[in-house]
Every structure is written in C-alpha cells, then in structure tokens.
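Visitor: heads up, no residue letters with this:
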C-alpha cells in the first residue's frame, strides 16, 4: 500500500461502504425509530430484490481483488526465498492477511443471509467485522511504529480511526437498538476511507507539505520544523474531513426525515426533549 494507488483502492472500498452505511442508518431510523436495529450490513431496497446483497458482494469481491493484487501481482508469485518467506514482500503478506479477514466477513455474511447452513444473528456479524478491523488495527499499528516522521504520523491517525471502527462495531453488537452506535460505525468507516485518500494525495500526490519530499519510497523532511508543520497540516486535514462528514450526516438526516420520516419520529423527539428538560 506504499503508493498512491495502494491507498486509493482500499480507500474507495471503505468510502463506498461507509457512506452507504451512514445513509442507510439514517433512513432506517427516521422511517421507523421504534423498530430500529443495528446492522452489520445494509440491503439495497427496490429492484425486486436483485441488488439486495450488493454491499456484501462489494465487500467480498472488492477485498478479494485487492487480496489478489497484494498476494499474487505485487509478489510476482515469489512467496519464498531460500526456504523462508520473501522478506522483500512482507508488507504485501501483511496486507493480504487484513484483506482476507474482510473477504471472510463478506462470505460469512452472504452464507448467513442467503443459505440455511450458517444462521448467525446480526450481533455475531458485528463481532466478525470488528475482528477484521482488529487485524487491520494491528497491521497499521506496527506500521506506524515502523514508519517514522511524517509518514508514521499519518499512519498513527489512521490507527485511531480504525480503533473507532472497532469500538463502534463491538458497541453495536452490545446495544442492538442504538441508532448512535450504528451511525458512528458508518461515520468511522467513511472517515477511514477518506483518510486513505488524504494520505495518498498528501504523501504520494500533489499535496506534499513544503520542506518534505518522497524519495525511494521514503518520506523525508528537510528539518524538524518542516516535519512539525506537516503534522499540524495533517491535524487540519483530519479536522476538515470530520467536519465535512458530520455536516453531510446532518444534511442527510434533515433530507431523510422530511422524505421518509415516520409519525413516531416527531413524537419520540418531543418526549425525549421533555425528559431532558427535567
């Protein structure tokens, strides 16, 4: 993943799934707040059910394609050198393990929903996807400790976003009727996808901070001041992404409530406001 494309491809998958999860969570809640339930995945309505499992297919197929790129294409099938794992492609092997977990989640969820051989409750699926995020967290945590300077700082912020994905997924399994928990999961996944994009454009694209440059797959800065400015710039970028996502969620909620809002929604909000006043 140490390239522009290597960050954009997984970032696109996370971004698509995250935005869809946010929108679906909002629509399901405003449509019927009393029967709302946390979901590890969201079906696509309409089209006579032909695209109902589209999200799971995107997860399974997308992660499988990226897995093949990391494990087969990038390594050129040179898995072993002198009887041991090829040290040149250890990063590719690590990334493959992370992608394998998301592929397993997609396949398990499809088997659970489309067959009678693996009937799992929604909470179990939430824990499975949390396990996939845990593997991703460990991968990038050790990446962030191995990478130094500005590159390590961008990885550290990514690790924080992945931790939010883990927390929201586990909490969603523990509180299956909580709208904030379900929505926070979509927000965390969306931010993770956006941060992959931001990392690609900053470290491997046209947004490299002044005084820093990419040389031989390494990010180096001319001085400590340049590195600090780059880290402050990263903080500003993350703040802008968080602000944009929350602004989008707010706009989506207003639009969805005006178009799909259930009669119970206003009554529920009124009763909650009355309780808060006391």
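Guide: Sure, I can see it. Nothing here was measured: the structure is a model prediction, and the numbers come from that model. Numbering: from 1, shown residues only.
Visitor: all contacts plus neighbour counts: C-alpha atoms, from now on.
Guide: Noted.
Visitor: what's downstream of whichever strand or helix holds residue 19, the next helix or strand?
Guide: Assigned by DSSP states H and E, residue 19 falls within helix 4-31. Per DSSP H and E, the first helix or strand lying C-terminal to helix 4-31 is helix 54-68.
Visitor: just how off-centre is the helix holding residue 19 within its chain?
Guide: Centre-to-centre, helix 4-31 and its host chain are 7 Å apart (CA atoms, centre = their mean, to the nearest Å).
Visitor: which residues touch the residue positioned nearest the centre of the chain?
Guide: The centre of the chain sits closest to residue 189, judged by CA atoms, centre = their mean, with a distance of 2.9 Å. Shown in contact with residue 189 (CA atoms under 8 Å, 6 or more residues apart in numbering): 14, 15, 17, 18, 161, 162, 165.
Visitor: use this one as the comparison:
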C-alpha cells in the first residue's frame, strides 16, 4: 500500500519483533554468564512468560505467521479492483510479507526436527531480507528525489542487516552479532514510520515535504542519523535494565555464598586455615583439613 498505513504496518511488525529479540537476547546472555555457560544465539526465541508445556513451544513463530498473514491479506485486499489485482506496489509489499512469513514456517519445522540442513533458519532470514532489498531497489523508478532518498536509506539498512545475519551465523557465541542483526531490524521499523510521515503525513495542517527540495532532503538525512543514534541508545537502555535485574536478583545469592564460605573457612587452634566440608545428607559428619598455602 502506497500510503501511511502501508508503511507503518510493516514498520510496527519490525519494531515489535526487534524489541522482543533485544529483551530475550540480553536475558539469554546474562543467564549464560550466571551459569558460567557459553552464550549461543538463535533466530527463534522461546517465551519464558508462558507456563507448563506451552513454555517451550514455538509461540514466536506462530505469532509471526499470524501477524504477517494480516499484512499479506491487507496488501492483497487493497490491491484488488473489480475482482482483479491491479496494484503492483501492493504485490511487492505482499511478496515481502510472504518471505518473512516463510521464516516463521522454517522456525516451526526446525522446532519439530524436520529433516533440514543446519542453519536453515538463518538462510531463510537472509533470503527474506535479500528479497525485501531487491523489491525496494526496483520500487523507486520514476519517484521523486526525496522518495528515492528515504527508500535508499532503507536499502542500506536492509543489506547491512543481511551481512549481520551472515556474521551471526558464523559467530553464534558472540552477543554482538545477534544484537547487530536486531538493531538493524529495529532501525528498519522506525525508519518505515519516518518514511510514512515524510511521504504521507496524516496530520492535518502539517507542512508537506517538498519532494525535490535539497533542504528537505538534507533534513531527511539528518532524521535518519537521529534514528540510528536513538535506536542505539534504546538498545543500551534495554541492556542496562536487564543487567540490573539480573544483578539485583543475584545479590542475595552472592551474599549467601560469602557467608557460607566464611562458615566453611576458619582458623584452627594452631593457626592453620581449616576448611569444613559438611555433608547435608549426614549432618553429624564433619571433615576438617588444613588448606596448604
């Protein structure tokens, strides 16, 4: 849809999923550090907020397919006229939705251990982003200079996103790789919203953007850099909040561990440092042995 809603709808989807990924990635990372385990990134995240057997189901994939189906259906419906599909632009948007929906199908197949090559979920994500980039690259013929500019920024974000996914697929244990992939997903979403306000501002009385004015093109460029900066700060804030939550949750455990060590390690009558090893299953038995220095 070449209108305000046609840009804010996919933008909203990107923002929702990006925020979800940020929260879950930071949770996995700090949880791994707590357990002294190795962090490993993945495309599909589980939903720990659910209970029972639903906790580990691929809920994210089902939600993704549901939301993208809505976008796909709206693009097809609004592109119909007298029983015929006439809006090629809607067809391009619908194709974009289809390939992102395909990533949800792959996530479900992998969850149920379908016979697929390793990292198929990453490859499907790369394909979806690449198709999106190709569609938008040839979506700009005959457009105004400002229209071309704002969509060109979107192309940059898409193809850098493709690179970040490939890097993450190679370096699965580095938290920066999935954070980069999700950052560019978020940047896509916020910039889709900005494009909607630049090209199809719904606010009555607002001054329209001049499509071939160099001054307005410079302002649009400035807005894009602000989106980059604000989104980066948002990522830092999300990480800081989750880090504080995990740190506060472990404060009591650290104090308890220190008290336990003080009870276990004490000084004997002859000045030697002794370690008491208490067996909880048999509290009557206590062993003491000197610690060699």
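Guide: Structure's in. What do you need? Keep in mind it's a predicted model, so treat the numbers as computed, not measured.
Visitor: aligned to the residue nearest to the centre of structure 1, what sits in structure 2?
Guide: Correspondence of residue 189 of structure 1 to structure 2, assessed by TM-score structural alignment: residue 185.
Visitor: helix/strand/coil for that match?
Guide: Three-state assignment for residue 185 of structure 2 (DSSP: H, G, I helix; E, B strand; the rest coil): helix.
Visitor: name the SS class of the alignment partner in structure 2 of residue 111 of structure 1, please.
Guide: Superposed on structure 2 with TM-score structural alignment, residue 111 of structure 1 falls opposite residue 109. Three-state call for residue 109 of structure 2 (three-state DSSP): helix.
Visitor: would you mind measuring from residue 109 of structure 2 to residue 266 of structure 2?
Guide: The gap separating residue 109 of structure 2 from residue 266 of structure 2 is 57 Å, by CA to CA, to the nearest Å.
Visitor: equivalent range in structure 1 for stretch 88-98 of structure 2?
Guide: Counting by TM-score structural alignment, stretch 88-98 of structure 2 pairs with residues 90-100 of structure 1.
Visitor: for structure 1, which segments count as strands?
Guide: 80-81, 84-85, 212-215, 218-221 (DSSP state E).
Visitor: so for residue 199 of structure 1, which of those sits nearest?
Guide: In terms of CA to CA, the element of these nearest to residue 199 of structure 1 is strand 218-221, at 11.9 Å.
Visitor: hmm, back to that, mean shift between the match of stretch 88-98 of structure 2 and structure 2?
Guide: Between stretch 90-100 of structure 1 and the corresponding residues of structure 2, superposition yields a mean separation of 1.6 Å, by mean CA distance after the TM-score superposition for structure 1.
Visitor: name the residues that touch that stretch?
Guide: The set of residues external to stretch 90-100 of structure 1 that reach it, using CA under 8 Å, 6+ apart, is 1, 63-64, 66-67, 70-71, 74-75, 132, 135-136, 139.
Visitor: show the buried residues in those.
Guide: Neighbour counting by 16 or more other CA atoms under 10 Å classes 63, 64, 66, 67, 70, 71, 75, 132, 135, 136, 139 among the contacts of stretch 90-100 of structure 1 as buried.
Visitor: dump the contacts of residue 189 of structure 1 to a markdown table, plus neighbour count and distance to residue 273 of structure 1.
Guide: Converted to a markdown table, those look like this (neighbours: other CA atoms under 10 Å; distance: CA to CA, whole Å):
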| residue | neighbour count | distance to residue 273 of structure 1 |
| --- | --- | --- |
| 14 | 23 | 35 |
| 15 | 24 | 34 |
| 17 | 20 | 33 |
| 18 | 24 | 30 |
| 161 | 21 | 31 |
| 162 | 25 | 33 |
| 165 | 26 | 29 |
